[in-house]
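>>> no sequence on this one, just coordinates:
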């Protein structure tokens, strides 16, 4: 399955603001999708969306902050940049503390917005790469037999082959064979790499 195109999702009930942001972002070569309400974005949202959200704090029916809470509950990891009026800064700071990526205060200049969007897209790329690594490790773990998992857990816990053999009531030779298969199936060469891979998923 091909990786979805990173898109800047602009959620704002102000049509003039949506139009000016679209013009600016498309002129910089970005793909843009606009929504005139939080509900409109939720209806279009998919789990595999890439990019970031530029989200107005104050909107009728469902505010930007309420949308942020809903997205958190849905497990969305798209970075959010809040667009705020002067009086909304305390709310935006509170949203940052709850995991939003950034906020920008109106009126803002184009370069300020673009630099924040670049940072948000870098963050999205990092999160996506980490997610792919985690999926790959999880798939490798699924290939291990129950005994190989037991051996791996003891290896990762720092046990020596003799201690593992005693704990599982098997021979040292069998421990070595299992250990070699664990390293091969997990795609690692060193104990340090194995520990890192297992810790990634814990």
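Yep, that arrived. As the structure is a computational prediction, the values presented were derived from the model and not from experiment.
>>> use CA for all of it now, contacts and neighbours both
OK.
>>> Show the subsequent helix or strand relative to the helix ranked longest in the chain.
For the chain, the longest helix by residue count, based on DSSP state H, is helix 110-142. Toward the C-terminus, helix 110-142 is succeeded by helix 146-156 as the next helix or strand (DSSP states H and E).
>>> So which residues make contact with that next one?
141, 161, 164, 175, 178-179, 181-182, 191, 194-195, 198 (Cα atoms under 8 Å, 6 or more residues apart in numbering).
>>> Now rank those residues by neighbours and give me the top one.
Compared across the contacts of helix 146-156, residue 175 has the highest neighbour count, 25 neighbours, by other Cα atoms under 10 Å.
>>> Could you double-check that it lies in contact with residue 159?
No: applying Cα atoms under 8 Å as the test, residue 175 and residue 159 come out as separate, 11.4 Å apart.
>>> Can you measure across stretch 68-79, start residue to end residue?
Start and end residues of stretch 68-79 are separated by 10 Å (Cα to Cα, to the nearest Å).
>>> Ok, stretch 52-63 next?
18 Å.
>>> Next one: residue 82 from residue 106, what distance?
10 Å.
>>> what about these two, which has more around it?
residue 82 (29 against 10).
>>> Wasn't the more buried one part of a strand?
Yes: under DSSP: H, G, I helix; E, B strand; the rest coil, residue 82 sits within a strand.
>>> Comparison target, given below:
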């Protein structure tokens, strides 16, 4: 099993050491610490996906600044914000900016472990969903323009005859294109093809 990456970003040396000591009891964790938001952001492009224990108040780039940068990077990291006691307003701002959870310092160790486990599960689900989307997009990209036209006709609920009329080809040719696109998508039914079309963004989600 690959190690799960945990990044601790806090300007307080004692807090960083305490968090690292506490989280080291969990097997399978690869832990790295950063003494500032700026130090973390400097290495962010090279870091693997993982969970971040992120202090809210730091000199230079604050926790909110880090969250804003993470939002532009996609869903590679899940952040848990660490706040001072009673700093609920800023914690809410952090949640709106994309934080998974927030904990007041000093952190209850059981609450911290539970929050980290939840963050890793969020990351796992997000990664699996992104993989599914990319796989669907790759399959759709393998279709020829004519096969894609036929698929769009099927998505619109048109019969082979109507699709043939719209594309100015014979119904038999539509059947051939349909068989080819099903083969390329690796599906045996129209419902499976539609699921790939949805996942790949060919069918827009309703507002």
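Looks like it arrived, so ask away. Quick caveat, the model's predicted, so the values are computed rather than measured.
>>> and of the contacts of helix 146-156 of the first structure, the nearest to residue 52 of the first structure?
Minimum distance to residue 52 of the first structure across those is 29.5 Å, recorded for residue 198 (Cα to Cα).
>>> check contacts around that closest one.
residue 156.
>>> Look at it and tell me its secondary structure.
helix.
>>> swap in residue 102 of the second structure?
Taking three-state DSSP, the label given to residue 102 of the second structure is strand.
>>> dump the residue contacts of the closest residue to it other than its chain neighbours.
Leaving aside its sequence neighbours, residue 102 of the second structure sits nearest to residue 81 (Cα to Cα, 6 or more residues apart in numbering; 4.5 Å). With Cα under 8 Å, 6+ apart as the criterion, the residues that contact residue 81 of the second structure are 53-56, 63, 91, 94, 99-103.
>>> Assumed residue 32 of the second structure was part of a strand.
Yes: with three-state DSSP as the criterion, residue 32 of the second structure is part of a strand.
>>> how about it, what does it touch?
Counted by Cα under 8 Å, 6+ apart, residue 32 of the second structure has contacts 5-8.
>>> By neighbours, which of these wins?
residue 8 (26 neighbours).
>>> Now which residue in the first structure aligns to that residue?
In the first structure, residue 8 of the second structure lines up with residue 10, judged by TM-score structural alignment.
>>> So that match is in contact with residue 18, correct?
Yes: applying Cα under 8 Å, one finds residue 10 of the first structure in contact with residue 18, separated by 6.8 Å.
>>> Name the residue closest to the centre of the first structure, please.
residue 127 (3.7 Å; Cα atoms, centre = their mean).
>>> OK, contacts around it?
Contacts of residue 127 of the first structure (Cα under 8 Å, 6+ apart): residue 77.
>>> aligned partner of it in the second structure?
Match for residue 127 of the first structure (TM-score structural alignment): residue 126.
>>> thinking again about what came up before, now do the shared contacts for residue 82 and residue 106 of the first structure.
Joint contacts of residue 82 of the first structure and residue 106 (Cα under 8 Å, 6+ apart) do not exist.
>>> Relative to residue 186 of the second structure, how far out is the match of residue 127 of the first structure?
Relative to residue 186 of the second structure, and taking Cα to Cα, residue 126 of the second structure is found at 24 Å.
>>> For the closest residue to residue 107 of the first structure other than its chain neighbours, the count of nearby residues, please.
In this structure, residue 107 of the first structure finds its nearest non-sequential neighbour in residue 85, 7.9 Å apart by Cα to Cα, 6+ apart. The tally of other residues near residue 85 of the first structure (other Cα under 10 Å) stands at 15.
>>> Tell me which residues touch residue 85 of the first structure, please.
105-107.
>>> In a markdown table: these, plus distance to residue 38 of the first structure.
Shown next, in a markdown table, are these (distance: Cα to Cα, whole Å):
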| residue | distance to residue 38 of the first structure |
| --- | --- |
| 105 | 19 |
| 106 | 19 |
| 107 | 22 |
